[in-house]
Structures are given as structure tokens and as C-alpha cells.
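# with the input below, show me the fold.
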Amino acid sequence: MEAAITLPNTSSNSSGTGSTPHSPVATGLILLSTLAILLATVVGNVLVVVAISISQVLRAPQNLFLVSLASADILVAIIVLPFSLANELIGYWYFSGLWCSLYLALDGLLCTASIGHLCAISLDRYWAVTRAARLNLRRSPRRVKGMIGAAWAAAALVALPPLLWAHPRSEKCQLSQETWYVLASRVASFFAPSFVMVAVYCRIYHLTTWQTAAFLPACTLHPASTGNSKKGLRVGMLDWQQWSQHQSMLLCRRRLVRAQERRFTIMLVVVMGAFVLCWFPFFFTYSLGAVCGEGCQVSKPRFRFFF
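Okay, the predicted model is just below:
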């Protein structure tokens, strides 16, 4: 996101004799890996949009979150990644200063909106668990679109204001590097949504576990409660059969609940693990540089890799 990009000077830009920052092998690897990420991002998210658009089953209001999220990620791949790749391979910002400012703003907007959608989805799932009856009545397309609009508006508030004081024709193409803005924007873009997501998903897991455990009925039938008469014997035999069937049902339900909890846990680990793995290194190192200054900044190649 708002990483500093140095603009080329006039002589190097006009002559085009500047050396590339990477060896041919490294350049090839960077090119192939980034193009693979770009292609996977576009194809995967287009498939999400198409599937929800053509499937009647998937046209539930809450899936509008996925459509908007996929759209943001598609725009990242189409608008942001190609220019990031060109800047990395060339070694300087080849394009105009105005486009540099727009590029950085769009990068911040789209990436923050993507994270905001993930946070909104987690809140929607939490309300679905805690307020199932009322939420199903209120989960209309209008309500979901309102939450999506809020995610985009919050992203705009974080990413776009620095354009007001940016200087696209200055020697360096960068947005505000002031500590207060870097920290405030990083908290709003990543750390606060991450805290909300972790807290909400942990709460969902505990609520789901408690609800499924409470759903299992206690075993109350027992053949010892029957009498010794013939009528009591017949009732006892009937109760014994019911008790045995009841036990089998309980065993099946327990196995089903354990399987559901296991799948839910794996899903949470994958989602949150991938989210933190992709975003935390960049946001942490970028915030660290703003707090500590030059003393604790990571090396430029490492930061560019995280970026």
C-alpha cells in the first residue's frame, strides 16, 4: 500500500540506460510469480462472481459480500499489481507523477476495502449465530448493500485524504509519511479489523459449540424404572428398545457435532492464518518504521517483498 516510490530523473528516464535492479534470473522469477498471482486472483474471483450470478442457490443476500469482495480483489490484480511489477522490475517509477498518486490511492482504497469486507462478513456471521430469528427477517439485499457501502466508505476515508496534500510532481512519489497518519491508517486498515475478526470468530466458535452441546438431549430413559408386572415387563422392553435407539441417535449426533466442530475449526485456522500471513508482515514493518524511524526499519528488499 502507501509505499514510497522514487520517480526517475529526467536524464535516466529519457536515455533509458538505467540498469535493472535484479539479475536476469531474479527478474524472470519475479515476473513469473507475480503473473501467476495476478492470473490466479483474476480467474478465482471471476469464478466467484459468475457462480453467484448464475446460481439460484447462491443468490442469498449475504453472498453480495463475496461479490463485492471479489470485485475489489479483481481491481487490485488489474490496476495495482501490473504497476507494482513494472516498478519492481524497472527499479524506478516510470509513469507520471499524477498516476503515481492515483495508483497509491487506489492501492490503499482497494486493499483496505478488501479487509473491510472480511470484517463485515465476520460480523454478519456473528449476528447470524446470535440473532438468527431476527437477522433472517432483516437480512435483506438493502441491509447487506448498506454494510458493503460502509466498508467502501471506511476504506475511502483511510486511503483518499492524503491526496489532498500529496505532491505528485515532487522528486519522490509518496503519500504522507507523518507518523500520526501512518499509525492511524494502519490501525484502521488492518489492526482494528484483525482484532474484530479474531474476537468474533472465537466467539462464534464458542457459541456454536455451546449450542450444539445444549441441543443434545440428556439420556433419561432407562429400563430399570419399569415395574415387575407383565404390563411393566412389556413397558420395560419397549423402553429398552427406545433407550437403545436413543443412545444410537446420541452417538450419531455427537459424531456429527465433532465433525462439524472440526471442519469449522479448520476453516477458521485456514482463513485467519492466510489473512495474517498475507497482511501482517507488510503492515507491521511499515508501522514499525513510522514509530522507530531509521533505527528499526527492515531492509528495502525485504520490505518490497512484503509489499
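
# alpha carbons only for contacts and neighbour counts from here, please
OK.

# thought residue 90 was touching residue 20?
Yes. Using Cα atoms under 8 Å as the test, residue 90 is close enough to residue 20 to be in contact (5.6 Å).

# list the buried residues for the helix or strand hosting residue 195?
Here residue 195 sits within helix 192-215, counting by DSSP states H and E. Neighbour-count burial for helix 192-215, counted by 16 or more other Cα atoms under 10 Å, picks out 193-194, 197, 200-201, 204-205, 208-209, 212.

# give me the helices and strands touching it, please.
Applying 3 or more Cα pairs under 8 Å, 6 or more residues apart in numbering; DSSP states H and E, we find helix 192-215 packed against helix 97-130, helix 230-292.

# list of residues touching the helix or strand hosting residue 184?
Taking DSSP H and E as the criterion, residue 184 maps to helix 179-186. Contacts with helix 179-186, where a contact means Cα atoms under 8 Å, 6 or more residues apart in numbering, come from 158-159, 176, 283, 287, 290-291.

# and with 6 Å instead?
158, 290 (Cα atoms under 6 Å, 6 or more residues apart in numbering).

# look at the spatially closest residue to residue 121 that is not a sequence neighbour and say how many residues are nearby.
Counting by Cα to Cα, 6 or more residues apart in numbering, residue 121 lies nearest to residue 65, which is 6.8 Å off, once chain neighbours are set aside. By the measure other Cα atoms under 10 Å, the count of residues near residue 65 is 19.

# for the stretch 1-150 of the chain, what spans make up the strands?
5-6 (DSSP state E, counting those that start in this stretch).

# do a quick rundown of the helices in it.
Remark: helices assigned in the stretch 1-150 of the chain by DSSP state H, counting those that start in this stretch are 10-15, 24-54, 64-75, 81-90, 97-130, 132-138, 141-159.

# take those and lay them out in CSV including distance to residue 253.
Below are these laid out as CSV (distance: least, Cα to Cα, whole Å):
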stretch, distance to residue 253
helix 10-15, 69
helix 24-54, 32
helix 64-75, 32
helix 81-90, 48
helix 97-130, 20
helix 132-138, 22
helix 141-159, 34
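
# how near is the residue nearest the centre of the chain to residue 299?
In the chain, the residue lying closest to the centroid (Cα atoms, centre = their mean) is residue 118, at 4.3 Å. According to Cα to Cα, to the nearest Å, residue 118 and residue 299 sit 30 Å apart.

# to compare against the first, here's another:
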Amino acid sequence: MEVNNTIFDPTFETIMTTTKYSLDPSEDKTQENHLDLVILISKATLMGFIVLCALFGNLLVIVSVMRHRKLRVITNYFVVSLALADMLVAIFAMTFNASVEISGRWLFGYFMCDVWNSLDVFFSTVSILHLCCISVDRYYAIVQPLDYPLIMTNMRLGTMLSVVWCSPTVMSFLPIFAGWYTTDSHLNWRKSNPNLCSFRVNKVYAVISSSVSFWVPGMIMIAMYYKIYREADRQERMLYRSKVAAALLNKHLQINGISAGLAGLPPPEPLPEEPPITSSSKMKRERKAARTLGIIMSAFLACWLPFFLWYLITALCDSCESGQIVTAVVFWVGYLNSALNPLIYAYFNREFRAAFRKTLESCCSIFGPATDLRQRKQDLVPSNASSEIHVQRAY
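Down below sits the predicted model:
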């Protein structure tokens, strides 16, 4: 035993010394603090970026539609209302969630927890109902274009927007403030933990609220856009066939005219120029609008589908628990949709893109000194050129 101690003691001492310096508690704690700080800064930066994009992007949509008469069509009034809802999501839902993610606790008390949960449910439902209305509007504009002005009147527009903004209160404020959305044990837990704000729902409320807020409107939108796609494809084929038939008829008439010896006749008087056919251009515009709004709907479903799947699974499965990271990701992927819509408008819609550019240029012109200097330089060039012209004329 003595020999063994003599042989292995130095090695044991070396191992303990190495362990002491490599796993120093203070150094390990410092590294953890640095890592936590980096994660916190990254989260705050990403959340702040999403909030700012949602605020200013949707504000740009509203201002552009109000400033440019060309964008003041019925569909874009739904778009403006949707942009307002997305701005309110950024103000009332994202900011509260960001404060929880950054501070690690709820800072605003028991009552405001109910307010936040109600606003969160309310605005997400308002957004998807807007997209449902837009899909119905596009359906009538493309499938029944002649009846569209009679169907989509200003009165019907106001009625649809009123229903969209008022009906979600039945699924948000009423059951949440009445306590119908959750279990008695969760209500008691909340009273004993005022610094935490979690939204744990019972099974009945989970099924009904997700169906009303997401699944049923989502299925309606998918059905509408499928019919729109089929009709747009049919109109495209009909337009192509009519162009081919007109070209063949023109060729046939030319051949018959030459064979009948009409070349020696005096040429007929030129017919007045026909106005451009607006039906085909209107169909193209409607198809582009439908494509843009279809992309918006797809982005909405892609952003909110993970949340509602998580929402149903955690509510219906008692043994299914999700970590804090998963909960934060599904919430913020859903919130991301409020910042994506203006980017989709700017990228896929030429009229919105031009309106955005003009609106931003007019906003930048407010900051005057730099633009004034450039304008003065530009004003000097024509004056010099004009003086040279006068000199040349004099000679």
C-alpha cells in the first residue's frame, strides 16, 4: 500500500491541480455571466428589430395608401386595416412579451396580465380575419368581375370591417376576464405568483379559440385561393386562345384579300385608333394582386401554424410540457408575421413599391440641409448652360 501511495500520489496531485485551475468556480461563473449577457443582448436586439420593422413598415403602408389615390381601392382598405392591427400587435403584444423575455418576470401586476393575454388573442384573431376578408374580396374580383362592384359596396366593406374588429372580443376579453379560459388551479397559482404571467388554457377553450381564430378562417382562405388560382388559370388560357384565334383570323383575311385581287384597289381609309382593351390589363392586375395576397396568406400560415400546433398540443396533452425557449420561439415567429407584410407589399407589388419610394422620398425631404445643398448645385448647372447658349447665339 505504501508503494502504491508513493507511485500514484504525484499523479493524483497533478490531476487535482489541473482540475482546480480549469474548473475554478469564479471563472466558470464569470463565463456564464458573459454568456448570459450575450444571449440577453442578442434577444433584445432581435426583438427590438422585429418591433421596429412592424411599427414603421405598417405605418408606411397606411401613409402610402392615404397619400396616393391610385391605391385607394376596396382591397387596400382591408390592407390598411390589417396594417393598423399589426401596428397594435407590435405596441401592445410584442413589447410586453419582450419585457418578460428580457427581465425574466412579469412587471405589471395581475390585472395587466389579463389585459396582455386578451390583446394578444384579440389582435392575432383580427389579423387572420382580415386576411380571410381579403381572400373573399379577391375571389369575387376575379371569379365574378362583372358583379364585383355590386357585391363589394362601401356599406358591405364597413360591415365586414366592423365584424372583423368587434367579433374577436368574444374569444379574448370576455372569457379571459371572466376566468373561463383556464382551470381553477391555474387561477389560484396566478394569485400566489403575481410576478409570473403564463397563459394556460383548458381543453374546451383551446379547441374553440384555435378553431375560431385560426383553423376555420385558414381553411376558408385556402379554399378561396384555390378557386382563385383555378379561375385565374382558366382566364389565362382563354386570353391566350383568343389571341391565337385573332392572329389566325387576321392571317386568313390577308390571304383571301390577296387571292381576290384586292391589291389593286385603293387602300381603305385608316380607321380611328381603338382605345386599349382594359379587360386584359385589369385581369392581369387582379391576378398580380391575388398573387401578392396569396403570398401574404402563406406567410401568415407559415408564421402562425407552429404557434397553434404548440397551443393545441400543450393544452390537450397533460403530460406534454415545452421549455421556455420553445415557447418564446413559437410566439416570436408568429409576431414576425406583423413585420413581413409590408416587405411582401414592397417586393411583389409594383404600385406599392412606387408608393413606398415616393413616401420615403417625401419624408427624407423634410430633413432639409443636405437636400438643399444638392438642389442648389443642380440649380447652378442649368444657369451656366443657359449662359453658354446665349453666348453662342450672340456670336
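
# coming back round to it: which residue in structure 2 lines up with the residue nearest to the centre of structure 1?
Counting by TM-score structural alignment, residue 118 of structure 1 corresponds to residue 131 in structure 2.

# and that match, how far from residue 296 of structure 2?
From residue 131 of structure 2 to residue 296 of structure 2 the distance is 8 Å (Cα to Cα).

# same question for residue 314 of structure 2.
Residue 314 of structure 2 is 28 Å from residue 296 of structure 2, by Cα to Cα.

# before we move on, what about residue 381 of structure 2?
46 Å.

# which of these two has more neighbours?
Using other Cα under 10 Å as the criterion, residue 381 of structure 2 and residue 296 rank with residue 296 on top: 20 against 10.

# tell me which element the nearest residue in space to that one that is not next to it in sequence falls in.
In this structure, residue 296 of structure 2 finds its nearest non-sequential neighbour in residue 341, 6.2 Å apart by Cα to Cα, 6+ apart. Using DSSP H and E, residue 341 of structure 2 sits within helix 324-348.

# in structure 1, what stretch matches stretch 206-213 of structure 2?
So stretch 206-213 of structure 2 is aligned with residues 182-189, judged by TM-score structural alignment.

# what residues in structure 2 pair up with stretch 48-60 of structure 1?
Stretch 48-60 of structure 1 covers residues 61-73 of structure 2 once aligned (TM-score structural alignment).

# distance from the chain centre to the matching stretch, please.
18 Å (Cα atoms, centre = their mean, to the nearest Å).

# hmm, who's touching it?
Residues contacting stretch 61-73 of structure 2 (Cα under 6 Å, 6+ apart): 80, 355.

# count of neighbours near residue 257 of structure 1?
17.

# name the nearest residue to it, sequence neighbours excluded.
Residue 257 of structure 1 sits nearest to residue 212 (Cα to Cα, 6+ apart), 6.7 Å away.

# structure 2: which residue goes with the one you found?
Match for residue 212 of structure 1 (TM-score structural alignment): residue 236.

# ok, now how distant is its match from residue 287 of structure 2?
Distance from residue 236 of structure 2 to residue 287 of structure 2, by Cα to Cα: 10 Å.

# what's the answer for residue 377 of structure 2, then?
For residue 377 of structure 2, the distance to residue 287 of structure 2 - Cα to Cα - is 45 Å.

# among these two, which residue is more densely surrounded?
Neighbours were counted for residue 377 of structure 2 and for residue 287 using other Cα under 10 Å; residue 287 has more, 22 against 11.

# which residue is the nearest non-sequential neighbour of that one?
Nearest one to residue 287 of structure 2, counting by Cα to Cα, 6+ apart, is residue 232 at 6.6 Å.

# just give me the mean distance for stretch 219-228 of structure 2 relative to structure 1.
Aligned to structure 1 and superposed, stretch 219-228 of structure 2 gives a mean residue distance of 1.1 Å (mean Cα distance after the TM-score superposition for structure 1).

# and stretch 38-52 of structure 2, by the same measure?
Looks like 0.5 Å for stretch 38-52 of structure 2 (mean Cα distance after the TM-score superposition for structure 1).

# re earlier: of the helices of the stretch 1-150 of structure 1, which is nearest residue 277 of structure 1?
Across these, residue 277 of structure 1 has its closest neighbour in helix 97-130 (13.3 Å, Cα to Cα).

# show me how far the closest one is from its chain's centre.
9 Å.

# do the same with stretch 288-295 of structure 1
27 Å.

# what of stretch 25-41 of structure 2?
36 Å.

# buried residues in that stretch?
Result for stretch 25-41 of structure 2 [16+ other Cα under 10 Å]: no buried residues.

# ok, stretch 138-145 of structure 2 next?
Quick answer for stretch 138-145 of structure 2 (16+ other Cα under 10 Å): 138-143, 145.

# list of residues touching that stretch?
148, 228.

# distance of residue 147 of structure 2 relative to residue 223 of structure 2?
Residue 147 of structure 2 is 20 Å from residue 223 of structure 2, by Cα to Cα.

# err, residue 19 of structure 2, not the other one
64 Å.

# ditto for residue 72 of structure 2
27 Å.

# check residue 313 of structure 2 too.
25 Å.

# ok, residue 101 of structure 2 next?
38 Å.

# next one: residue 288 of structure 2
18 Å.

# do residue 312 of structure 2 as well
Residue 312 of structure 2 is 23 Å from residue 223 of structure 2, by Cα to Cα.
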